[in-house]
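>>> Starting from these lines, generate the structure:
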Amino acid sequence: MKNIVEELSRRGHAITVITNSASPTVADNSTTASYRFEILQVPHSKEQFNEMMDEILRYWTYDMPNDNIIQAVLKMKPLMETSMEFNMATARTLFSNTDLLERLKTEQYDVILSDPLTIGFEYLAEQLDIPFVLSLRFSFAHTMERLCGQVPSPHSYVPAPGLSYTDQMDFTQRLKNTLFYLSQDIVFHLVAKMTLDVFYSELREYSHWLNIRVMLEALVDRNHSVTVFICSASPSVDYTKKERFSFKVFHVDFSKEEMHAVTEDFVEYWMYEAQNASMLEVGLKIWEIMGKTTQMQLDMCDSMLRNQELLDTLRQSKFDVLLADPMMPCSDLMAETLGLPYIISLRFTFGFTLERFCGQMPAPPSYVPTPPLSYTAQMTYSERVKSFLMLILQSFMFKLHSFMNLDSYYSEIYGKPTSLCEMIGKADIWLIRTYWDFEYPRPFLPNFKFVGGLHCKPAKPLPTDIEEFVQSSGDDGIVVFSLGSMIKNLTKERGNTIATALGQIPQKVLWRYSGEKPDTIAPNTRLYDWIPQNDLLGHTKTKAFITHGGTNGLYEAIYHGIPMVGIPLFADQPDNMMHMKSKGAAVMMDFNKLQSKDLVEGLNAVINDPSYKENMMKLSRIHHDQPMRPLDTAVFWIEFVMRNKGAKHLRVQAHNLTWYQYYCLDVAAFLLSVVGLILVLLIKTCCFCIRKCCGKGKPREKTD
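Predicted structure coming up:
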């Protein structure tokens, strides 16, 4: 690496070397070198790094030759974990240094040259929008070259690095070579899945945090002081990164990996199994996943609400409002404990349970389909039956879960009998992340405010390489394809099915996908770890958007007027896509039953049938025709609550009624009693009159 850098410097290139303070090989020779150094101050020392390397070399030299593959993997695992911790510490230091990142952007570098032993620089290249070059000897079993670089390495005649074989292997050696390749692939995928994928997910953002973040940045623009309260195991928020707002981190006893694994379990089930399961089986699986998350949630609540020192610090800060996503547990209890107004940001909950039971929002099952069922407002009789049964099932599960796991905890923390819904029901404003361009007409309450598409904005110019690929499409245009930030990989069969279909259309395709490259990928399709989705959807050459149906991507498509092909995977996505299909702006595919011809037909329909574009442009006009931008609406209501110390005047009286008062059962009982009493009196009176009348007409018998 040094030879390359010095040769580039000799040729007149300006070079900056980014290294860390614990590097044993790179010193800050800025006084003598012809290139500049940026030293990242990391928490570990050179001595600690050297000690780790010595342990690896000692094992490699003296013990590994006598160990089998399994023993070697088990003994190397803790050493590799330490190495990974050091690597991630360096990357976190880099991406938390906002001043350095801004300086790197303004200095307009042409390329990043990196050794893959240092992670994170590929992401830096993406952030700076510049090319990325790797300098590499090899990785064990060529895992990085094969799985990331797509370099072929046939086991039959390419010996795996780590084994001292030639390319002329006998049968036994080829067998060992194949087994070594397989073992290294397993190790690589385990390290990537359990450590690095989670780490890179931290650098990117889940959709819930993205929506909250947009609002926070708008509040900072209006000179508000904002603090983000976050747990140490957050899989989506990098609290070590310097931001315009501050972070208050509380420690929990589980890791990011454990928290991420629960989400992965849910996603995997919904993508590959839920579609073939019955309504009862889906409900039971959701119950099982809820059980796994409950303990994590209660641990988070304990870390917040039983930490008196932390609570005192928050009280002294004198906040004006608490804004939260219900995915963050006990935020309602925190608002009550601190005596703050409470605002919720929400798309929806299954069965509208939170909205109905806690927010008192009406949801008549006769014309409001029950999530997660993907029905329209115009349901058939059988659909209304299923929707009603789903409503009952979701209501029962929610009530049972609250009663068994949360209500007693809430009462203990609050100091007197209460419940989850009583606390959440105190929310002053509910910011609902949809709008009437998307929603079916249905009743809502005064404190439910629509802010769908608050993150949308005009498109910016594309990076040079992407713009060149887009322009190469000619009059046919491009198709943008993304399954969201949470889907990193597909099965090989699904990937090949989709890639085959994309190769059959004349448009160029930009596919956001970081999994294994499909075998059937065509020349018109390019894979990207990340794409500027909003900017691509706003490009004049974009003809269609293939999407999983996440709310954020859906609203970007509405904002720019791009018809969609929906491949919903889990959660709210089937419901989202059914909304768009019913409005004539999208076609919808079943992920597990999808064939190449189905995707080709769907794409040809939305691209060539003008009705899809016309319907989407109609929705886009409705979206833009609002008194205020959705983000301005959200900020207005947050500031309204701050100015007025709440918005209790918008909360309906239903919050203070018992269930029998809400349904007027006491009134019905009284009226029935009155009617019953009148009927009894009427019957008694009639009987009395009849007896009197009949008695007068009867002759008396004479007696002696």
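>>> going forward, measure contacts between C-alpha atoms and count neighbours the same way
Will do.
>>> Show me the longest helix that occurs in this structure.
helix 665-696 (DSSP state H).
>>> Point out the other helices and strands that that helix packs with.
Contacting helix 665-696 under the criterion 3 or more C-alpha pairs under 8 Å, 6 or more residues apart in numbering; DSSP states H and E is no other helix or strand.
>>> Show me how far it is from its chain's centre.
64 Å (C-alpha atoms, centre = their mean, to the nearest Å).
>>> Residue 513 touches residue 482, doesn't it?
Yes - using C-alpha atoms under 8 Å, residue 513 makes contact with residue 482 at a distance of 7.3 Å.
>>> Where do the strands of the stretch 301-450 of the chain begin and end?
Remark: strands assigned in the stretch 301-450 of the chain by DSSP state E, counting those that start in this stretch are 322-324, 342-346, 429-432, 448-450.
>>> Just put the ones you listed in JSON lines and tack on mean neighbour count and distance to residue 675.
What follows is the strands of the stretch 301-450 of the chain, written out as JSON lines (neighbours: other C-alpha atoms under 10 Å; distance: least, C-alpha to C-alpha, whole Å):
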{"stretch": "strand 322-324", "mean neighbour count": "23", "distance to residue 675": "49"}
{"stretch": "strand 342-346", "mean neighbour count": "24", "distance to residue 675": "45"}
{"stretch": "strand 429-432", "mean neighbour count": "23", "distance to residue 675": "42"}
{"stretch": "strand 448-450", "mean neighbour count": "19", "distance to residue 675": "39"}
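>>> let's see this one next to it:
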Amino acid sequence: MRSTGKMTRVPNNMVSVSLWITVIIIFGSLCDGGKILVAPLEGSHWVNMDILIKALHGQGHTVDVIRNANSWFIKENSTYYNTITIPNTKGWDEEFAADFVYKMIKYEKEKGSWLSIVRLYLNVFDAVKKTHEMVCQLITNILDSEEILKMLNEKQYDLMLTDPVWGTGIILAHKLKLPMVYNVRWTTTGEGHFDIAPSPMSYIPITGSGNTDRMSFFQRLKNYFFYLLLDLQLSHFNVKQYQAICDKYFTSRVNYHELLQGADLWLMRVDFVFEFPRPTMPNIIYIGGFQCTPAKPLPHDLEDFMQSSGDHGVIVMSLGSLIGNLPETVTAEIAAAFARLPQKVIWRYTGKKPSTLSNNTLMVDWMPQKDLLGHPKTKLFISHGGTNGVLEALYHGVPVIGIPFFFDQYDNLIRLQARGGAKLLSIADLGENTLHAAIKEVINEPSYRLNMQKLSHLHKDKPVKPLDSAIFWIEFVMRHKGAAHLRTESYKMPWYSYHSVDVVVTLFAVVLIFTYCIFVTVRYLCVKCCSRKRKTE
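From the prediction side, this is the model:
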């Protein structure tokens, strides 16, 4: 890697600072084309990783992507990356996702009884467990193959870029001795911040708790309960699968959780316009919204549809890449609610068309979501609450009605709702009347749009675009073969040292011993005095 020139002085005014940083991004981040190994996830995680890979390819880097044999999203042939397909492996596919979504909706609709809640959590736990089992099989097939390992070593990669929800990249980076950069929001053990940054549970909500950063006493109790539940599920079950691989394939003792925490750089897919304020670390770089771009012109047929909406405007609905089919009763309720609206609707849905579908609703297999959200006719976005979609709506200042299904979606929408830009509808409450009422409220109440536009202005008011920042820091790690000076070593401390329990116990013992010595001394003097007095009498 070729190193860059040094910065001599930071200008005082803001315009000069912006220009200075831009010069660094354009010229200072230049480095010889490097070799990057990528271990991604499927689904929406791949969608944003793909954008990062394109940008890295544009900078002259060679990118190789690891994929399983039946990869759903990662295509084997591409013009801007090479693929390494691991034989005899499988991962999430449409059938697996459809079955998971169907069960989630069923249990949500039954919500109210403790039995349905238990079933809901067991279903999520089972799906996550099966996913990690498939990932562990992928890692095992790589480590068992001398041919694959020889090929990976001969390529002499400069960097591992991975999404740490799965452990493939984490274990391979250790095996190949590569610096590691995360494209991250979630990890194998939960929300990324909790792995390396101080996270007081008095004001930092745990995933799934439904809390904001302002909690009552009982909400804080709930927060601790969800922390224990998540720790039990993720740390004591999911991590154990990866730890078993570490124990099998590495000669010296390797702690998987320490490998996860030891990444050189965390490119965090959030923005504090969206995320609640919290402690952070110097090797966390915030790139929330890096996939967002100004809207491009729409295809003629979509543009004609948008213009035909008149002053009422258009509602855009998408429930993400994993939700291709819904029960017919659910889609019939959604279509019936749309039929009662003066607005027109563009609905991305690949399942069977509902019988209640009206002429005001255009159902499509695919749509240019970012361009539609940036269109002046768009009044509302109905979303499942995925990070990509939520940040795209925030970027374009479009209010949201959220229908969360699983994983981080509920938490994403809670954050947007807390800032006045979204309204939540649970699957259990989703029906023609509730959806229609929610749409009318969000469209007719100006505060939703005004709040989202304010968030949009804050999000865009930055000296450097998030994608440019991500590329700069990836190349920074490549140039310097890591970023150890930004990485804390606190994760290697035992829990009692990290929380200073040993110090507190020692100080308490010193105070106790000192108090006891005073007590014994005073008691001895009192006994002496009393003894002399009796002798005198």
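>>> hang on, residue 327 of the second structure packs against residue 102?
Yes - taking contacts as C-alpha under 8 Å, residue 327 of the second structure lies within contact range of residue 102: 7.3 Å.
>>> so stretch 212-229 of the second structure corresponds to what in the first structure?
Under TM-score structural alignment, stretch 212-229 of the second structure corresponds to residues 376-393 of the first structure.
>>> Now do that stretch: distance to the chain's middle.
The answer for stretch 376-393 of the first structure is 28 Å, by C-alpha atoms, centre = their mean.
>>> Check which residues of that stretch are buried.
376-377, 379, 383-384, 386-388, 390-391, 393 (16 or more other C-alpha atoms under 10 Å).
>>> Could you find the counterpart of residue 175 of the second structure in the first structure?
Checking with TM-score structural alignment, residue 175 of the second structure has residue 337 as its match.
>>> List the contacts of the spatially closest residue to residue 311 of the first structure that is not a sequence neighbour.
In this structure, residue 311 of the first structure finds its nearest non-sequential neighbour in residue 305, 7.2 Å apart by C-alpha to C-alpha, 6 or more residues apart in numbering. By C-alpha atoms under 8 Å, 6 or more residues apart in numbering, the contact set of residue 305 of the first structure is 311, 334, 413.
>>> Which position in the second structure pairs with residue 305 of the first structure?
Aligned by TM-score structural alignment, residue 305 of the first structure pairs with residue 143 of the second structure.
>>> Repeat that for residue 656 of the first structure.
That one, residue 656 of the first structure, aligns with residue 492 by TM-score structural alignment.
>>> got a list of what its match touches?
Taking C-alpha under 8 Å, 6+ apart as the test, what residue 492 of the second structure contacts is residue 258.
>>> Tell me how far it lies from residue 157 of the second structure.
From residue 492 of the second structure over to residue 157 of the second structure the distance is 27 Å, taken as C-alpha to C-alpha, to the nearest Å.
>>> again with residue 434 of the second structure
In terms of C-alpha to C-alpha, residue 434 of the second structure sits 53 Å off from residue 157 of the second structure.
>>> Next up, the contacts around whatever residue of the first structure lines up with residue 283 of the second structure.
Aligned counterpart of residue 283 of the second structure in the first structure: residue 447 (TM-score structural alignment). Going by C-alpha under 8 Å, 6+ apart, residue 447 of the first structure touches 428-430, 647, 650-651.
>>> Mind doing that once more with 10 Å?
By C-alpha atoms under 10 Å, 6 or more residues apart in numbering, residue 447 of the first structure lies in contact with 343, 359, 361, 427-431, 637, 647-652.
>>> What of residue 190 of the second structure?
Residue 190 of the second structure neighbours (C-alpha under 10 Å, 6+ apart): 164-165, 206-207, 227, 230-231, 233-235, 408.
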